[in-house]
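S.K.: give me coordinates for this.
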Amino acid sequence: MEYIETKCDPFKYLGETKLLHALGLIVRDDYRGHKLGSRILAARKPLCLSQGINATATVLTGPASQISAERSGFEKNCVISLKELADQGLNYPSDENWVTNLGVMVKKWDSSCPRVWDSWEVDDTKWTIQDLPPEDENAALDILIKYFLKDEVLCRISNLLEDPVSLQSITEFWRISMSQRMCLACYNEVDGKKTLVGMNVCVVDSAEERFPTIEIEGDAWINVYKAMVYIETKCDPFKYLGETKLLHALGLIVKDDYRGHKLGSRILAARKPLALSQGLNATATVFTGPASQISAERSGFETICVVSLKELADQGLNYPSDENRVIKLMVKRFK
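M.R.: The predicted structure follows:
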């Protein structure tokens, strides 16, 4: 443990003088399967903040604990194999496949959050685009399930809402994505009442390791996910932009009764200050419908790859053989 923390000092990485460290997370055998590990990890946040500590770091040694930590919003800051430990003269098998991770919180949620990225007033209505706070995650998931899954082209064609396994898997995907604290939330405020009306699920993605690394389950969700993987394999946005990290997004939606105010374009524009605050120079997204593609173009996005539903069908995916309906991989540079 000392070796991995020497290799990548979590204090320097996080810019902190104090951290919540841990050694020993365990659940009794007969109580496993209830995601108690993830709950215990999540409980570190209020514990930390009660002591004025902004972040936590842990050496995670097994696959199960590593998966649990990722689901709770931890980032792999450093990875070493047992072979590397053996090469240091320690008594471990020379195994390159078994790895140990140093996990750290990706983004601090402190007194500066939620940060407001855009705000404006029209008549007696105030609009705000800000960080999505943890207490509104369930409301955000409800919006994604109720509105995004019925409207988004690939999800609708794949009948994702009718596939319980897919619905559970994509919900977990979104929940883990939200743990990065990079999602944009749009609020409407009238007479002091603030309502979440739209959002964009954003994550910091690395060319070396995509986030979140969660198993994609369910025929419909696999069908949707493989379409997005295919277009990004055809034209790698990291290589195209010359960047090692990007702001990626999956899930831009505005509730039906709040459409017509160009909130989608406003949310897209808010990616710029969000990205720059994290040292990111560009963003990339697969836009699947004509309306979102037009909105992205108006917001300064550039199309770098176009794939028709017919091409997806030719790849063995479950889409109609339609040459006229296309998905677009679009990017925008901020610097």
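S.K.: CA atoms for contacts and neighbours, from now on please.
M.R.: Noted.
S.K.: which residues of the stretch 201-335 of the chain fall in helices?
M.R.: Counting by DSSP state H, counting those that start in this stretch, the stretch 201-335 of the chain has helices at residues 219-234, 237-241, 263-269, 271-277, 290-298, 309-314.
S.K.: who are the packing partners of the fourth one?
M.R.: Packed against helix 271-277 by the contact rule (3 or more Cα pairs under 8 Å, 6 or more residues apart in numbering; DSSP states H and E) you find strand 282-287.
S.K.: hang on, the earlier thing: and the helices of the stretch 201-335 of the chain, which is most packed in?
M.R.: helix 263-269 (a mean of 20; mean count of other Cα atoms under 10 Å).
S.K.: circling back: distance to residue 12 added to the helices of the stretch 201-335 of the chain, as CSV?
M.R.: Formatted as CSV, the helices of the stretch 201-335 of the chain follow (distance: least, Cα to Cα, whole Å):
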stretch, distance to residue 12
helix 219-234, 33
helix 237-241, 27
helix 263-269, 32
helix 271-277, 18
helix 290-298, 37
helix 309-314, 45
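S.K.: tell me which of the ones you listed sits nearest to residue 247.
M.R.: helix 271-277 (6.4 Å; Cα to Cα).
S.K.: can you say which helix or strand has the residue lying closest to residue 185 once chain neighbours are set aside in it?
M.R.: Leaving aside its sequence neighbours, residue 185 sits nearest to residue 199 (Cα to Cα, 6 or more residues apart in numbering; 4.4 Å). Residue 199 is part of strand 193-206 when elements are defined by DSSP states H and E.
S.K.: quick one more, to check against the first:
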Amino acid sequence: MLDETANWTRPQSVAFPKVWRRFKGLREINGTVPSFWIQDIPENERENVVNFMTDGFCKEETLCKSLGLLNDPESVETLRKAWRLVLLDNVGLACYMENLDPNGKPILAAANCTHIKKCDEEEVNITITGSKVQQIFATLNVLMDEKNAFEFLETDFLLSALGLYVLPQFRGQDSDGVSVVVFVGYV
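M.R.: From the prediction side, this is the model:
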């Protein structure tokens, strides 16, 4: 199971938090083309990301939306615990937009709760409570059982994700696809 005692740790030679890519948006926002960057989620932003995922991912993600997950507080709290746990791996990514107000803090545009998954462990080391989230994890387990990625890739560790969410107003702001590739963990 993925927990604080897992065998993988982020190499000390890789700066944390690291900015992985910067890019200019395609569409103006309030008369200005915005600047974005993708970086590791720093420790002081983790709870903000958990709230961001709760407010956006739980509302819009297809399985969450169709099951009415937000109407099941126990399921919501299970997901919040899972996000807190996976973010401890220090491989989660956030995309920020530069705030046009020079005194304002960067705006969280997107988050990807990536984490390291070991071949013989469960997705997260928490008790999955709440009927809606149990249905979601059961569905995901069926899909994962269809093809064993560890065997296919001949590895003991994979970069996995427990949710990607982009605010609607920021979708489609990068034309070359490079940021998407970096953001979803193909690098």
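S.K.: once they're superposed, tell me the TM-score.
M.R.: Here the TM-score for the pair of chains, by TM-score structural alignment, normalised by the length of structure 2, is 0.82; 174 aligned residues with a Cα RMSD of 2.4 Å.
S.K.: my read: residue 106 of structure 2 touches residue 97, true?
M.R.: Yes. Counting by Cα atoms under 8 Å, residue 97 is a contact partner of residue 106 of structure 2 at 5.7 Å.
S.K.: those two - which one has more neighbours?
M.R.: Higher neighbour count among residue 106 of structure 2 and residue 97: residue 97, with 22 against 16, using other Cα atoms under 10 Å.
S.K.: show me what contacts the residue nearest to the more buried one when sequence neighbours are not counted?
M.R.: Closest residue in space to residue 97 of structure 2, ignoring its immediate chain neighbours: residue 36 at 4.4 Å, by Cα to Cα, 6+ apart. Applying Cα atoms under 8 Å, 6 or more residues apart in numbering to residue 36 of structure 2 gives the contacts 22-25, 95-98.
S.K.: all helices for the stretch 51-200 of structure 1, in order.
M.R.: Under DSSP H, counting those that start in this stretch, the stretch 51-200 of structure 1 gives helices at 63-71, 82-87, 137-143, 149-151, 153-157, 164-178.
S.K.: in the second one, what's buried?
M.R.: Okay, so that is helix 82-87 of structure 1. 82-85 (16 or more other Cα atoms under 10 Å).
S.K.: ok, those vs residue 275 of structure 1, which is closest?
M.R.: Nearest to residue 275 of structure 1 among those, with distances taken as Cα to Cα, is residue 84, at 34.7 Å.
S.K.: just give me how far the strand holding residue 199 of structure 1 sits from the chain centre.
M.R.: 10 Å (Cα atoms, centre = their mean, to the nearest Å).
S.K.: packing partners for that strand?
M.R.: helix 137-143, helix 164-178, strand 184-190, strand 245-254, helix 263-269.
S.K.: possible to save these as TSV with distance to residue 293 of structure 1?
M.R.: Shown next, in TSV, are those (distance: least, Cα to Cα, whole Å):
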stretch	distance to residue 293 of structure 1
helix 137-143	21
helix 164-178	22
strand 184-190	19
strand 245-254	11
helix 263-269	11
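S.K.: which among these is found nearest to residue 215 of structure 1?
M.R.: Comparing those by Cα to Cα, helix 164-178 comes nearest, at 8.0 Å.
S.K.: what residue in structure 1 is paired with residue 17 of structure 2?
M.R.: In structure 1, residue 17 of structure 2 lines up with residue 114, judged by TM-score structural alignment.
S.K.: quick one: residues contacting its match.
M.R.: Counted by Cα under 8 Å, 6+ apart, residue 114 of structure 1 has contacts 130-133.
S.K.: mind doing that once more with 10 Å?
M.R.: Each residue near residue 114 of structure 1 by Cα atoms under 10 Å, 6 or more residues apart in numbering is listed here: 129-134, 181, 184-185.
S.K.: equivalent analysis for residue 54 of structure 2, please.
M.R.: Residues near residue 54 of structure 2 by Cα under 10 Å, 6+ apart: 48, 60, 70, 76-77, 79-80, 83, 165.
S.K.: filter those to the buried ones?
M.R.: With burial judged by 16+ other Cα under 10 Å, the buried subset of those is 60, 70, 76-77, 79-80, 83, 165.
S.K.: quick one: the aligned residue in structure 1 for residue 63 of structure 2 from residue 160 of structure 1, how far?
M.R.: Aligned counterpart of residue 63 of structure 2 in structure 1: residue 154 (TM-score structural alignment). Look at residue 154 of structure 1 and residue 160 of structure 1: by Cα to Cα, to the nearest Å, they are 9 Å apart.
S.K.: what touches both of those two?
M.R.: With Cα under 10 Å, 6+ apart as the test, residue 154 of structure 1 and residue 160 both reach 220-221, 223-224.
S.K.: and for the aligned partner of residue 114 of structure 2 in structure 1, the neighbour number?
M.R.: The pairwise alignment with structure 1 assigns residue 114 of structure 2 to residue 202, based on TM-score structural alignment. Residue 202 of structure 1: 25 surrounding residues under other Cα under 10 Å.
S.K.: leaving out sequence neighbours, find the closest residue to the match of residue 63 of structure 2.
M.R.: For residue 154 of structure 1, the spatially nearest residue (Cα to Cα, 6+ apart) is residue 224, at 5.7 Å.
S.K.: residues contacting the aligned residue in structure 2 for the one you found?
M.R.: Using TM-score structural alignment, the partner of residue 224 of structure 1 in structure 2 is residue 136. Residue 136 of structure 2 makes contacts with 63-64, 67, 69, 75, as judged by Cα under 10 Å, 6+ apart.
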